[in-house]
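Enquirer: generate coordinates for the sequence data below:
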Amino acid sequence: MHRQLLEHAKAVARFAPVRPAVKAGLRAALATFVPMAVGTALNLPGGLWLAVGGFNTSFVDKGGSYHARARAMGGTALAAAVAAVVGGLVSMHPALSIPLTLLWVTAWSFAGVYGAAANTTGNIAATTFVIAVALPVDGPRAALLSGATLLAGAAWAMVLSLVLWPIRPYRPARKAVAACFEAVADYAEALSRVCQGAREDAWQALIQEQHGRIRETLEVARTTLTATRQGRVERGRGERLLVLLEAADAMFMGLIALQEDLESLGPPVSGPVGDPRAAAAVALLDFANTARDLVRLTQQEGRSRRPQPAWDGRALSGAIMDLDARGLVTRLERARLRDVARLVTELRERADVALDTACRLPGPVAPGTLPPTRELAEEPSPSLWEPVRAHLTMESEVLRHALRVGLTTTAAVWISSIFRPNHSYWVTLTVLTVMQPYTGPTVLKALQRVLGTVVGGILAIAVASWLQDPRAMMGLLFCTAALCVSLIPLNYGLFTVFATLTFVLLAEIGSGDWTLAPVRIVNTLIGGALALAGTFFLWQRSEEERFPSQMAEALRADREFFDVLASAWQRGQAPESLALAEARRKLGLATINAETSFQRLLNEPRWSTEALEPLMTLLAFTRRFAAVCTLLASRRSVPSTPAVLEALARFGRAMDGTLEDLAEAVLHGSRPRPLPAFDALLGWNVPTPDAAGLALGTEAPLLQSQLERLARQASVLHGAATRRLEALVHTPPASQPSTTSET
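Expert: Take a look at the predicted model:
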């Protein structure tokens, strides 16, 4: 338990590896303080609602296409304005505040069924409502004025974000696609370092660090480009950006395959002839530089001169030929090295296509000048009521969270109505902000919120005792507001420090009461305690219960990816690129979901960590299995003799059944069936000249080696699933050789 407390402390202070959102911070500060300054100068009522409308509407702007941003900001502004009006009307009838808070907060928390953007809008509508309830108005006219004033502040924020900033419709898509090339360049550089003699575990670390991050970057670019192109007649830039996105995805797949080949070569050796891995490492660094050229070309406006990369696979091919001529490599090593050279050459070909496309981004598209691409279809939108019907069950995390938040917020309103603390809405705002759908993130956010509020409150006390000139204070608060939004991507605790400092001092300026910092701290402590109590006692569901289903989905996605390959082998053909890309994308997303679930599991309060090792192995080798499949998919052909095809068919059927059995075992906590004898299925050890194994070994030693590697990955997954069951039932491990390492 002490170790876990230490981990939570580290998580509270951990900074995300990103840059501060400086522009977003400045924009949020302008959106908040400009309408307040105008309202103060003109003696307009409702300065608070001007600030709330500007800040919240600016906060909801998460980037992306301008159409999507305008829709999100406008929808949030309308929802918040309605919440301000309804909350103001409810404040006139205290007896209604408790039941209507329960209905309103629960309903808007349930809006998460429509996705992340709707969830953000729902949170803002709920927080605006509880603020309005805590600030009684004189009559319906004043309530309507609150909503109108909030809309005015929101309109200013939208003008600031969408009009006063330069409007370039494709700029978000350009930046998103450029981020893909940046991520690919980082991967290539890291792979170059690892292949030159890093520790054996560095290969696995590279997969864990890079694969999920790049897949997420590709998905963001895909969504942004789809939204940008929606409803546009102009096709030049959109089509070229689509080509570039597919090129980045193909480069990512090529690097995965290249990593598998390089790892299979073993550690570097010294001898009279240079190691080809050095040539491969140089080629990877050159490729990374080319990818960074693509970052620049994709982001900038206007035509550019095309760079001429000086690298290709010839140096690597020459080193391989030299080794072969001296008889220093076996047949299998020669096949592996030639495959490395092939993959490097394909990377160069993809880079050439991408460079040609990026240099002509602004111009019109001439027929036949672009390679064929698959259109990025927008995800089909379900009917309005379909998500609601699907989540009207207590098995739904969204419904459980909505009820949990609604009841806890209502309890906060009830406590406030009895004890009537000063600025009681700080209690309810803390509840709404801290409570997350999952236990681990709720605990982390509660710690960050409470600690950040204490630090921010102490700073507010110090500032208020030193500076009480309202004009000087407003200048300082503009800076702190910009800081708090800028620091959100880095650490939520830092955001809370400066948000507390900003809004406590704003409240003190408005009320003339310079002692509100302790009130903020006490109210935050009360709200944090209520949020944790609601999380732990109202329909809590541990991540240990959710993770098996996510892990099973990832294993089934592995099976579907492999099935695309196996089906093509049975036809004696190369797999279809479209089916392969879709299966690979589905696998990447399923694995990201499983890894996210596992991270939430790590953040939950736990008394023991003994069952975590098998789960970590399952996650790691699900990606390893996919990496070998990616390498197999990069093959342009497979041996087509009947004996070999029959052996591949037997192997494919056995692997398909094994992965489905592993998924079922992980999902239900059962013992997986014994593994098939993959060697015997392929006949690798059959001595007769006509055997499938001999034919396979003669015609495709590299394919044989890669399939052996795939079978070893399945063996590791099988061992991890078995150890997980043994940890669940607290029985000593079965006597069997360890399968947690793979060479």
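Enquirer: could you use CA atoms for every contact and neighbour count after this?
Expert: Noted.
Enquirer: and Gly363, which of the three is it?
Expert: State at Gly363, reduced to three classes by DSSP: H, G, I helix; E, B strand; the rest coil: coil.
Enquirer: again, but for Asp61
Expert: Applying three-state DSSP: Asp61 is coil.
Enquirer: surely it meets His67?
Expert: No: at 11.5 Å, Asp61 and His67 do not qualify as touching, with contact defined as CA atoms under 8 Å.
Enquirer: these two: who's more crowded?
Expert: Taking other CA atoms under 10 Å, Asp61 and His67 do not tie; Asp61 has more neighbours (23 against 14).
Enquirer: find the centremost residue of the chain, please.
Expert: Closest residue to the average C-alpha location of the chain: Glu216 at 5.1 Å, with CA atoms, centre = their mean.
Enquirer: need the contact list for that residue.
Expert: If a contact means CA atoms under 8 Å, 6 or more residues apart in numbering, then Glu216 has Leu589 as its contacts.
Enquirer: how near is it to Arg222?
Expert: 10 Å (CA to CA, to the nearest Å).
Enquirer: please apply the same query to Gly53.
Expert: 31 Å.
Enquirer: so for the two, which residue has more residues nearby?
Expert: Gly53 (32 against 21).
Enquirer: just checking, what packs against the helix or strand that contains the more buried one?
Expert: Secondary-structure assignment from DSSP states H and E places Gly53 in helix 47-59. In terms of contacts (3 or more CA pairs under 8 Å, 6 or more residues apart in numbering; DSSP states H and E), helix 47-59 is packed against helix 22-41, helix 66-91, helix 140-159.
Enquirer: which of these sits closest to Leu618?
Expert: Comparing the helices and strands packed on helix 47-59 against Leu618 with CA to CA, the closest turns out to be helix 66-91 (37.4 Å).
Enquirer: helices or strands up against the closest one?
Expert: Checked by 3+ CA pairs under 8 Å, 6+ apart, helix 66-91 has helix 47-59, helix 94-109, helix 116-134, helix 140-159, helix 201-229 packed alongside it.
Enquirer: buried stuff in it?
Expert: 66, 68-70, 72-91 (16 or more other CA atoms under 10 Å).
Enquirer: another for comparison:
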Amino acid sequence: MRGSLAIEAARPQWLAGLRAATAMTVPLIVGWVARRPELIWAGLGGWLTMLSDPGGPYPTRASAMGTFALMGAAATLAGGLAGLTPWAAIPALFAFAMICSLIRVHGDTAATIGVLALTMFCITEGSPAHLADSLVRAGMFVAGSFFAILLAVAVWPFRPYHPVRAAVAASWMAVGDLAAAAAKVASSPADAAAWESLVPLRRRARDALEDAREALAVARAGRHGETGRGLQLLVLYEILELLLGDLAALLEALRARAERHEPLPPRAGEALVEISRALEAIAEALVEEGSYALAAPRLEASGDSALLFSRVEGEIRQAVESVQALRSGGAGPSPPGALSFPEEAPSLRDAFAKASTELRHALRVALVATLAQFLATALRLERSYWVTVTVVLVLQPHAIATVRRALQRAGGTVIGGLIAALIARHVREPLALGAMLFGLAWIAVSVRRINYALFAALVTPVFVLLAETNAGGGHLTRIRILDTLLGGTLALVGAIALWPTRDLERMPALIAAVLRADRAYLDAVLHGKGPAEAVAARRRVGLATANAEAALQRLIAEAMPPARIEPLMALVAYGRRLSASITALGAAPPSSEYAARLEGILDALADAAQSGAPPPPVPPLDDLPAPEPAQRLARQLRVVQSALARLG
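Expert: So this is what the prediction gives:
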């Protein structure tokens, strides 16, 4: 319940909401004025196509929205025809649900397109039409979709590199936020909880870097030559990859000193504040016009952190030169060589692998949606597609996420139904009603990423009132609420009964993946394999840790016993801390014998995590001299060994 009421730390997307509301209401207004009720399908096409907009570079957006336009048109045609015969409707829904759910393997954008296309299939199957009418619907849907694409990509200023600059700037700002928070922690370094509060910020910085990486890849795809601006944006991305690793290593060194009750280097907090200001100035200079006083800070430190401060200072200085070249159009620094080769994208073949989460989810959606359609038909429910649409929108790959979405959908629909009833009673003028629906649609899309319950509460009146206008009655509010409750209940039962994903069983493999990624990163750093391979290895550590953290958060939400959760929390936390200590080894490498022992320990711990066997004891390393980063890594490996022993 607490999770369903949570407000995500995101800003309202007012421009996206305005575009979505415009794409929906313009066809509806034209249809009302011209007395062409079939234009409601163009409005629905515009609305759903706007929801499929993933944001980012224009080619990415146009490709995703165009793909949905074609899939949505096919769903409109196929659903309308399949619904004519009840015995054809059931297997057709099952097949289409499987296809739309399996494409989730291609990522979040593909998952969104699949859900929206399946939603369209459910709507038209619930309101069947013969071939001629279905073709008209599909044509109207495509027209509305391409009107939405025109609004999203062409009407607003078309600047090919602006989304890339925004993505790169956001990544610099995210790392700047991490440095600013670290500066506050440095003022009270003995507080362990304060150091832990930096973990979400570091994860957010990694996510922002992944967005920038994807934006750069799309912008550069198919280009035969690199433009000067494109090159400097690439340079800034690569510099930040290196800087984030060095900053994480620096923070880990400071934290280790605090844990040993040693004082931090003088002016460490002030230096972090200067780093934060420099990073934020770089981010602002990337996207804002005007003059900026860009300069690298002068950082002074001593001990094992001195070299890390020096590396961060040098990376900021190189970034300042790159930003100045980007703004002036002159020549800037050359890339530091930290960009790795693109990794192979997942394919549908991966979805059919043994114990595939995507395959189980696809079967779950297909079976529950088919059951919902069968029950709605048997019970002769009016607007029966509201039941199947609720199932499609509520069911998530993980049970705890389904419970949260069901509560949000049901609660939002009830509140939205009450709002619709009040509007229907007190607003009679069509112009005022249209303006109110436009405003609700605008706000709904704007806050969609903040809280889904709020989105459902705002969007329910829009579609209930549109449906009641076409139906000529005021009885559909109650039907919408009852259908939503039935669909939500079926989705909850399906999530719990059909192949529920058990994160507790998956955690050993996820922890092993983190440790093996740390081991690969250690190999890249110790053997000097170059910036590209080292950055790629550290990136894989971040992605593996993010997967483990997501599963851990779901376990915590399920109120698992603390004795099972505590060692998992330690393993996930230290999986990330290991990578920071490994980064520091690049500045102070140990002897080859000491390095070989560290590699052997990590291999043994990863094997133990994968097999569930008791981990072997960490052999003593005190007989060999080693720099502080290597000793710190050895201490952290002992913590990992202890947590694995408690987990077993």
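Enquirer: need the helices and strands packed on helix 66-91 of the first structure in CSV with distance to Phe478 of the first structure, can you?
Expert: Below are these laid out as CSV (distance: least, CA to CA, whole Å):
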stretch, distance to Phe478 of the first structure
helix 47-59, 12
helix 94-109, 31
helix 116-134, 22
helix 140-159, 15
helix 201-229, 31
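Enquirer: how about these, which one is nearest Met474 of the first structure?
Expert: helix 47-59 (12.8 Å).
Enquirer: which residues does the closest one contact?
Expert: 27-29, 31-33, 35-36, 39-40, 73-74, 76-77, 80, 124, 146-147, 149-158, 161, 485.
Enquirer: buried among these? Need that as a selection in PyMOL.
Expert: Applying 16+ other CA under 10 Å to these, the buried members can be selected in PyMOL as follows:
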select buried, resi 27+28+29+31+32+33+35+36+39+73+74+76+77+80+124+146+147+149+150+151+152+153+154+155+156+157+158+161+485
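Enquirer: tally of neighbours for the alignment partner in the second structure of Trp414 of the first structure?
Expert: With TM-score structural alignment defining the correspondence, Trp414 of the first structure maps onto Phe374 in the second structure. Using other CA under 10 Å, the number of residues around Phe374 of the second structure comes to 18.
Enquirer: check the gap between Phe374 of the second structure and Met173 of the second structure for me.
Expert: Distance from Phe374 of the second structure to Met173 of the second structure, by CA to CA: 51 Å.
Enquirer: ok, Ala406 of the second structure next?
Expert: In terms of CA to CA, Ala406 of the second structure sits 35 Å off from Met173 of the second structure.
Enquirer: just give me the neighbour total for Leu379 of the second structure.
Expert: Count around Leu379 of the second structure with other CA under 10 Å applied: 10.
Enquirer: do you know how far it is from Glu238 of the second structure?
Expert: On the measure of CA to CA, Leu379 of the second structure and Glu238 of the second structure end up 60 Å apart.
Enquirer: and what of Gln396 of the second structure?
Expert: Gln396 of the second structure is 35 Å from Glu238 of the second structure, by CA to CA.
Enquirer: related to what we said a few turns ago, might one say that the match of Trp414 of the first structure is in contact with Ile90?
Expert: Yes: with contact defined as CA under 8 Å, Phe374 of the second structure counts as touching Ile90 (7.1 Å).
Enquirer: tell me the counterpart of Val159 of the first structure in the second structure.
Expert: So Val159 of the first structure corresponds to Leu150, using TM-score structural alignment.
Enquirer: how many other residues sit next to that match?
Expert: 14.
Enquirer: any idea how far Met1 of the second structure is from it?
Expert: Distance from Leu150 of the second structure to Met1 of the second structure, by CA to CA: 40 Å.
Enquirer: same question for Ser581 of the second structure.
Expert: 39 Å.
Enquirer: who has more neighbours, these two?
Expert: Ser581 (28 against 10).
Enquirer: now for Leu70 of the second structure: which residues touch it?
Expert: Applying CA under 8 Å, 6+ apart, the residues contacting Leu70 of the second structure are Val142.
Enquirer: now do 10 Å
Expert: 76, 117, 138, 141-142, 145 (CA atoms under 10 Å, 6 or more residues apart in numbering).
Enquirer: what segments of the stretch 151-300 of the first structure are strands?
Expert: Taking DSSP state E, counting those that start in this stretch, the stretch 151-300 of the first structure contains no strands at all.
Enquirer: can you map out the helices along it?
Expert: All helices of the stretch 151-300 of the first structure, identified by DSSP state H, counting those that start in this stretch, fall at 171-194, 201-229, 236-264, 276-299.
Enquirer: how about the ones you listed, which one is nearest Thr393 of the first structure?
Expert: helix 201-229 (29.5 Å).
Enquirer: which strand or helix spans Arg305 of the first structure?
Expert: Short version, using DSSP H and E: Arg305 of the first structure is in no helix or strand.
Enquirer: and Ile488 of the first structure, how many neighbours?
Expert: 17.
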